[in-house]
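Enquirer: What follows is a protein structure lacking sequence information:
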């Protein structure tokens, strides 16, 4: 078993990676903010505490990475409604590079970064890891820049590099204003759900499964870009109708009452390339 450090361990994705790794018997150190507690049901073996992990320099990280076999860098600035074009993304890049350099210096054998499907040129209904890359926001550009920098830096070291590109995730711990929790909240209250036409194609994956897929990368050591996705195309309308059917309330769905945002791509669907253990 390995000793793994996870940044963003209490976050939407990080907590699921933590859970999957603990289920496999790994020792996990969580990076947390002062006073932050992991959600109930999630436990780490140890914690590293910092008010702002992106402000810590290489020397600070090097002191805390002794004995770590793998770093999973799940943290990023993702404040809802603000993160896509926020300059804070630049700080995340700089802080992530300091962490990666420290991982190399400390002898960590594997560095796993978390990217986004928004690094690709969109729309796209068959996005493979070799599809054209063309980010449309500062957030996606910053992620892609980090991928390129680490992709050139880490292969020249003893630390292998993996980059997990997340597609559309839903599930436990999701921000309440996002599509799935919004739909469920409205249906549970018996209130109308106002939606766009719902024609956009998406690749949806439960965040718990995404956590398991990322944990699998620790096990296999797969390097390079990896699409963390289902590979299945579904319209937003079909997804919402399937949720409404759980409540028997399709009558509460109002499609076409909200406009599709001009920047919302018509299709974002991935082609999985995750290597499974023994595969």
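Expert: Arrived safely, thanks for sending. Please read these numbers as outputs of a predicted model, since none were measured by experiment.
Enquirer: okay, CA-based contacts and neighbour counts for the rest of this
Expert: OK.
Enquirer: Which residue ranges of the chain form helices?
Expert: Taking DSSP state H as the criterion, the chain contains helices spanning 14-23, 58-64, 88-106, 138-153, 179-189, 207-220, 236-247.
Enquirer: A further structure is provided below for comparison with the first:
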């Protein structure tokens, strides 16, 4: 029998795509959401239950919810994911209580497995392939908050007898993500044949296509034990200049690319690539999309949405 799934943060990029996959595969889901969250993508099905709240304490105070039994709790919510918020003190003051309350709610709803989402930013700057054993030395408050929350979540889940998984996500990409992210910004500019200013593009980055990330989560809900801290990435980095030139070729764009127009940041990460041995071994998972396939699928989605024939 399929496990029943609780989702907090269903309107996030990964949360939305994962929720759609659960629905398509007939899972019963329970969504916790603030009134401001856009859940218009959800179909009207009896298998989907939604509880809107203004304050997180409302969930703990609702006795009716304590009678529910949902096996797995996914925590997608996080304050301040964009670059302009990466050193905002609220990374700590908002997100640490959020994670603590999340695990309290998981216990309240009798969940057996709590799954949270970390980041490559927890590791800091390294010039070699990063495994889960790589020392964490985050350089931003975002990375530090994620790392602190990973430790708190482990302690609380152990205290409550809940299985614990913390997925350190490297960069995701795919259609319908926020246009502020590099690949979405890039494809939009290329399709519009607009000039693009960027760095020299010597950075090597590990990007994972959204469908592959969802596939990993679908495999994760079939395991009974938590996986602890685990990398979720493609395991293959690409030089940003090569990524840009590949996207330009696939879009057949006339955009002028001004490599080197933007200087590197002082804390610029030049090499970010994950070792995905652990998740591959434990889940029998590996990415299906290479960069050519992922970009092409994403470009075709944009063309369809924008009604472009080229």
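Expert: Good, I have the coordinates. Computed from a prediction, not measured in an experiment: that's the story for all the values here.
Enquirer: Next, the TM-score between them, please.
Expert: The TM-score (TM-score structural alignment, normalised by the length of structure 1) is 0.90; 277 aligned residues with a CA RMSD of 2.4 Å.
Enquirer: quick one on the thing from earlier: any chance of the helices of structure 1 in CSV, plus mean neighbour count and distance to residue 271 of structure 1?
Expert: What follows is the helices of structure 1, written out as CSV (neighbours: other CA atoms under 10 Å; distance: least, CA to CA, whole Å):
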stretch, mean neighbour count, distance to residue 271 of structure 1
helix 14-23, 23, 21
helix 58-64, 16, 35
helix 88-106, 21, 27
helix 138-153, 19, 18
helix 179-189, 16, 23
helix 207-220, 21, 14
helix 236-247, 16, 19
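Enquirer: and of these, who's closest to residue 159 of structure 1?
Expert: Nearest to residue 159 of structure 1, of all the helices of structure 1, is helix 88-106, at 6.0 Å by CA to CA.
Enquirer: got a list of contacts for that closest one?
Expert: 53-59, 61-62, 65-68, 71, 73, 76-77, 83, 111, 138-139, 142-143, 145-146, 150, 154, 157-159 (CA atoms under 8 Å, 6 or more residues apart in numbering).
Enquirer: which residue in structure 1 lines up with residue 69 of structure 2?
Expert: Aligned by TM-score structural alignment, residue 69 of structure 2 pairs with residue 67 of structure 1.
Enquirer: Wait, its match touches residue 5, no?
Expert: No - at 9.9 Å, residue 67 of structure 1 does not count as touching residue 5 under the criterion of CA atoms under 8 Å.
Enquirer: Compare the two (neighbour count), which wins?
Expert: Higher neighbour count among residue 67 of structure 1 and residue 5: residue 5, with 28 against 13, using other CA atoms under 10 Å.
Enquirer: Quick one: residues contacting the counterpart of the more buried one in structure 2.
Expert: Superposed on structure 2 with TM-score structural alignment, residue 5 of structure 1 falls opposite residue 6. Residue 6 of structure 2 makes contact with 29-32, 70-74, according to CA under 8 Å, 6+ apart.
Enquirer: for residue 7 of structure 1, same thing?
Expert: Residue 7 of structure 1 neighbours (CA under 8 Å, 6+ apart): 14, 30-32, 72-75.
Enquirer: now for those, which pair is the farthest apart?
Expert: Largest separation among these by CA to CA: 32 and 72, giving 13.6 Å.
Enquirer: For these two, indicate the residue with more neighbours.
Expert: Taking neighbours as other CA under 10 Å, residue 32 of structure 1 and residue 72 compare with residue 72 leading, 26 against 22.
Enquirer: State the distance from that one to residue 128 of structure 1.
Expert: 22 Å (CA to CA, to the nearest Å).
Enquirer: just residue 150 of structure 1 next, same as before
Expert: 20 Å.
Enquirer: in stretch 72-89 of structure 2, what counts as buried?
Expert: In terms of neighbour count (16 or more other CA atoms under 10 Å), stretch 72-89 of structure 2 has its buried residues at 72-80, 86-87.
Enquirer: what does stretch 167-185 of structure 2 give?
Expert: Quick answer for stretch 167-185 of structure 2 (16+ other CA under 10 Å): 167-175, 177, 183-184.
Enquirer: out of the residues you listed, who's nearest residue 249 of structure 2?
Expert: Looking at those and their distance to residue 249 of structure 2, the nearest is residue 183, at 14.2 Å (CA to CA).
Enquirer: Just to confirm, what residue in structure 1 is aligned with that closest one?
Expert: Looks like residue 183 of structure 2 aligns to residue 180 there (TM-score structural alignment).
Enquirer: Apart from its neighbours in sequence, what residue is nearest that match?
Expert: Here the nearest residue to residue 180 of structure 1 in space, its sequence neighbours aside, is residue 170; by CA to CA, 6 or more residues apart in numbering that works out to 6.8 Å.
Enquirer: likewise residue 37 of structure 1?
Expert: That would be residue 10: by CA to CA, 6+ apart, it lies 7.6 Å from residue 37 of structure 1.
Enquirer: rewinding a little: pull the contacting residues for whatever residue of structure 2 lines up with the residue nearest to residue 180 of structure 1.
Expert: Using TM-score structural alignment as the criterion, residue 170 of structure 1 maps onto residue 173 of structure 2. When contacts are counted by CA under 8 Å, 6+ apart, residue 173 of structure 2 touches 183-184, 207-210.
Enquirer: For those, which pairs are in contact in structure 1 too?
Expert: Mapping these onto structure 1 (both residues aligned by TM-score structural alignment, their matches' CA atoms under 8 Å) leaves 183, 207-210 still in contact.
Enquirer: wait, which of the residues you listed is closest to residue 269 of structure 2?
Expert: Nearest to residue 269 of structure 2 among these is residue 207, at 14.2 Å by CA to CA.
Enquirer: I am finished for the moment; much appreciated.
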